[in-house]
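S.K.: Okay, here's the prediction I keep looking at, along with the sequence it came from:
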Amino acid sequence: MRTPSWWRGRSHGVPRGVDLAVLYVLVVLGVFIALHTQSHADRARFVQESSTNLVNLRRSPFRVIVLSSVVVPGKTGLLILVPLAAGLVVLQRWLGRLATIVAFGFGHVGATLVVATVLAAGLTHGRLDPSVARAPDVGVSYGLACIVGLLVARVPRWARVPCALLPLAGLGAVLLLEPDFTALGHIVALVIGFGLAVLVHRGADPAATVRTT
């Protein structure tokens, strides 16, 4: 019987195109477990210090941008690792390891910076409560939103518009019903993904043979 193409070339029992997802999920789970061995006060302090809020971005931008991408404060937040891992696998098998890392980084960093800019402008003009400068903002969802947007380029042409409008409408509804900066960040990350999808679509045929490195 012929070996499926997705399983060929596996190393140490792990199929190609899965390593990024496995590594990232293990890191997030490791941080989560380490956090929950600490007291509630210490856990809350670490989450606060890892947040990409305005105060932390001014003090140590690189540190909090990296830490915030691997911190999931609550158990329910771990559920997002399932679609995230699936998206990372599909994207890596399609575009490769480096492109997957870049796409996730663009979504996480890009949405963070846009949200920070909007918050800073709101505070400068007195439209937001000063406490928003210290509001916690951690998690993997910005990166996931960007990956979802990018993968629109992978679906058949006739399905691209519905696949783009569905998450955009959902996030837009959340922003309208419960407006906050994280909802805005998710929309920004999704739009960044759409932009990357356009670049990928122009640069290569989405139906071409997938990469597995």
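M.R.: All right, it came through fine.

S.K.: C-alpha only now, for contacts and for neighbours.
M.R.: OK.

S.K.: What is the neighbour count of Phe106?
M.R.: Phe106: 20 surrounding residues under other Cα atoms under 10 Å.

S.K.: Can you classify it by secondary structure?
M.R.: At Phe106 the chain is in helix, as set by DSSP: H, G, I helix; E, B strand; the rest coil.

S.K.: looking at it, Ala110 is touching Ala189, isn't it?
M.R.: Careful, residue 110 is Gly; it's not Ala. Yes. Gly110 lies in contact with Ala189 (Cα atoms under 8 Å); the separation is 6.9 Å.

S.K.: Those two: which is more packed in?
M.R.: With neighbours defined as other Cα under 10 Å, Gly110 and Ala189 compare such that Ala189 has more, 29 against 19.

S.K.: The more buried one: which element?
M.R.: Using DSSP states H and E, the element containing Ala189 is helix 181-203.

S.K.: okay, pairing it with this:
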Amino acid sequence: MIASAPVRFRSPWTQTIDLRTEARVAWDWLRRPGLAHRVLPAIREHLGAAPASTAYAFTVFVTWWTLRGVGDSVERRLIFSASTNLYNMRHNPVQVLVASAFWTDGGFPWTTIAGFLIVMAYAERWLGTTRWIILFATGHIGATLLTVTGISHAIDHGVIPRVVAVAADVGTSYGFSAVLAALTYRFRGLVRLLWAGTLILVLVAALWIGPTFTDYGHLCACLIGLAVGGLATVVGRWVEQKTAAKAEAAAALTE
């Protein structure tokens, strides 16, 4: 009985794109007749292939709507209970690490929801839902822990006031920053360098001009995304080479 050849592994981390080619394909798609009839199916296909990002955007909308339906005092208590500040991280770390990622503070989160439905959905379609969730969670949790550690150190040494320990800190930006950084590995050549360099430059500039612990967290999340993406790319390429070698050896045996 002849053994079947092993299936070659293809890592999404090694599947890069040329931005000029993608732009040309998109332009050709837009110029084709019947654009109005193709837009809705394309949006449905885009969101259907990114269930986690779509569900996340809807959850953010629901939590924002919930806050609009309660009084100011209740809103402040809800935000505080979900905040990843130093006080909550010392008392309910797991609860606030999860809850903080699904609340937003302020007006209607247009940019957050649009970012999930467009950018995060694209990243999820590229990586797959499970990898996207792991990457987003790693950025959110890792940057939060690094930020809280920095706040604790600064308070202990009198660099910042103790009131920061109970400051409100909710939102999706840490996980979002990590995924944006990891998207660096989706591109090739100069575009990859420009993408990573621009992200780092913007975050460092924000930290330099008006430093806050949130800016520090964004930079940490960006570095986490770059590190995770780099490691995943190296591992993915190694596994591809191994499976390709096994496939070639199996094919040689069947000849």
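M.R.: Thanks, I have it. Quick caveat: nothing in here was measured; it's all calculated off a predicted structure.

S.K.: With the second structure overlaid, report how far the helix holding Ala189 of the first structure is off on average.
M.R.: Compared with the second structure after fitting, helix 181-203 of the first structure deviates on average by 0.8 Å (mean Cα distance after the TM-score superposition for the first structure).

S.K.: Equivalent analysis for stretch 103-111 of the first structure, please.
M.R.: Mean for stretch 103-111 of the first structure is 0.5 Å (mean Cα distance after the TM-score superposition for the first structure).

S.K.: what residues does stretch 165-179 of the first structure touch?
M.R.: The list of residues contacting stretch 165-179 of the first structure from outside it, by Cα atoms under 8 Å, 6 or more residues apart in numbering, reads 183-184, 186-187, 190.

S.K.: if you set the cut-off to 10 Å instead, what comes out?
M.R.: Stretch 165-179 of the first structure is contacted from outside by 145, 148-149, 162, 180-188, 190-191, using Cα atoms under 10 Å, 6 or more residues apart in numbering.

S.K.: mind listing what Tyr56 of the second structure touches?
M.R.: For Tyr56 of the second structure, the contact set (Cα under 10 Å, 6+ apart) comprises 62, 101-102, 112-113, 116-117, 120, 172.

S.K.: mind checking what it lines up with in the first structure?
M.R.: Using TM-score structural alignment as the criterion, Tyr56 of the second structure maps onto Tyr24 of the first structure.

S.K.: Return the distance of its match relative to Ser68 of the first structure.
M.R.: Separation of Tyr24 of the first structure from Ser68 of the first structure (Cα to Cα, to the nearest Å): 13 Å.

S.K.: what's the answer for Val174 of the first structure, then?
M.R.: As judged by Cα to Cα, Val174 of the first structure and Ser68 of the first structure stand 22 Å apart.

S.K.: the more surrounded of the two?
M.R.: Ser68 (21 against 15).

S.K.: mind checking what that one lines up with in the second structure?
M.R.: So, by TM-score structural alignment, Ser68 of the first structure is matched to Ser100.

S.K.: Quick one: residues contacting the residue nearest the centre of the first structure.
M.R.: Centroid-nearest residue in the first structure: Gly143, 1.1 Å away (criterion: Cα atoms, centre = their mean). Taking Cα under 10 Å, 6+ apart, we find Gly143 of the first structure in contact with 69, 84, 88, 101, 103-111, 186, 189-190, 193.

S.K.: Distance from the chain centre to the helix or strand hosting His46 of the second structure, please.
M.R.: For His46 of the second structure, the host element (DSSP H and E) is helix 35-48. Taking Cα atoms, centre = their mean, to the nearest Å, the mean C-alpha location of helix 35-48 of the second structure is offset from the chain mean by 24 Å.

S.K.: Heading C-terminal from it, find the next helix or strand.
M.R.: Remark: after helix 35-48 of the second structure, the chain's next helix or strand is helix 51-68, criterion DSSP H and E.

S.K.: after that following helix, next one along is what?
M.R.: Using DSSP H and E, the helix or strand that follows helix 51-68 of the second structure in sequence is helix 72-82.

S.K.: now that next one: which residue numbers in the first structure?
M.R.: Under TM-score structural alignment, the match for helix 72-82 of the second structure is residues 40-50.

S.K.: Name the residues that touch that stretch?
M.R.: By Cα under 10 Å, 6+ apart, the list of residues contacting stretch 40-50 of the first structure from outside reads 32, 34-39, 51, 55-57, 60-61, 63-73, 134-139.

S.K.: Got a PyMOL select line for the buried ones in the residues you listed?
M.R.: In PyMOL, this line selects whichever of the contacts of stretch 40-50 of the first structure come out buried by 16 or more other Cα atoms under 10 Å:
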select buried, resi 32+35+51+56+57+61+64+65+66+67+68+69+70+71+72+73+136+137+138+139
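
S.K.: Out of the contacts of stretch 40-50 of the first structure, list just those in helices.
M.R.: 32, 34-35, 55-57, 61, 63-68 (DSSP state H).

S.K.: from these, which is closest to Pro4 of the first structure?
M.R.: Among those, Phe32 lies closest to Pro4 of the first structure (Cα to Cα), at 34.8 Å.

S.K.: Spatially nearest residue to that closest one (excluding sequence neighbours)?
M.R.: Spatially, and ignoring its direct neighbours in sequence, Phe32 of the first structure is nearest to Val72 (6.3 Å; Cα to Cα, 6 or more residues apart in numbering).
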